[in-house]
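**Q** pasting the sequence and the predicted model now:
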Amino acid sequence: MQLGTRWTVGEQPPSRLTEDVVAAIAGVEAELAGIDTTGWRWTLTWLEGRPVAELDDGTVVRVDHTGAISVEEPAE
């Protein structure tokens, strides 16, 4: 696993992420409209060369070995 970077919700994700991953992250952020996300951040790591972005609430956007992007919501 490689450590990546962190950024605040609403800011531009790292440029090394593909357009599809950025769109998935934007979709997650759109679902958060109306929720106070002040101070929430994404953490980007790389697992076997593929990005894994985790939001402070536990939501995870990842790319699997086939290139498919998934969004995993936190368990309530």
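**A** In hand now; what should we look at? Numbering: from 1, shown residues only.

**Q** CA only for contacts and neighbour counts going forward, please
**A** Will do.

**Q** once you drop chain neighbours, what's closest to residue 21?
**A** In this structure, residue 21 finds its nearest non-sequential neighbour in residue 69, 7.0 Å apart by Cα to Cα, 6 or more residues apart in numbering.

**Q** please compare the first structure with the one that follows:
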Amino acid sequence: MIPNMMIDSGIGGNNNVIFRGIGSSMFTGKNPVVLYVDGVPFDQVSHYGADLVNIERVEVLRGPQGTL
């Protein structure tokens, strides 16, 4: 478990990743929380429909990470 993190099933089967109350916006499709899967960024809500089962590891990085 990661403190203050929640993954919620959103509208239309899209998952919503929320950290400390900051999550995705269904209106803009942009997200301040970016999910990386095998080094590939998924920064839009529509991409979160991926199956999030059989996850070996979760890493949470603090601060701005826009240069990854």
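**A** Yep, that arrived. This one's a predicted model, so the numbers in the text were calculated from it and none came from an experiment.

**Q** got a TM-score for the two of them?
**A** Once superposed, the chains reach a TM-score of 0.30 (TM-score structural alignment, normalised by the length of the second structure), with 49 aligned residues with a Cα RMSD of 4.5 Å.

**Q** hang on, the earlier thing: ok, the residue nearest to residue 21 of the first structure - contacts?
**A** Listed by Cα atoms under 8 Å, 6 or more residues apart in numbering, the contact partners of residue 69 of the first structure are 20-21, 24, 61-63.

**Q** again, only this time at 10 Å
**A** When contacts are counted by Cα atoms under 10 Å, 6 or more residues apart in numbering, residue 69 of the first structure touches 20-21, 24, 51-52, 61-63.

**Q** pick out the most distant pair among these.
**A** Across the contacts of residue 69 of the first structure, no pair lies farther apart than 20 and 52, at 13.0 Å, counting by Cα to Cα.

**Q** longest strand in the second structure, please.
**A** For the second structure, the strand that runs over the most residues, judged by DSSP state E, is strand 30-37.
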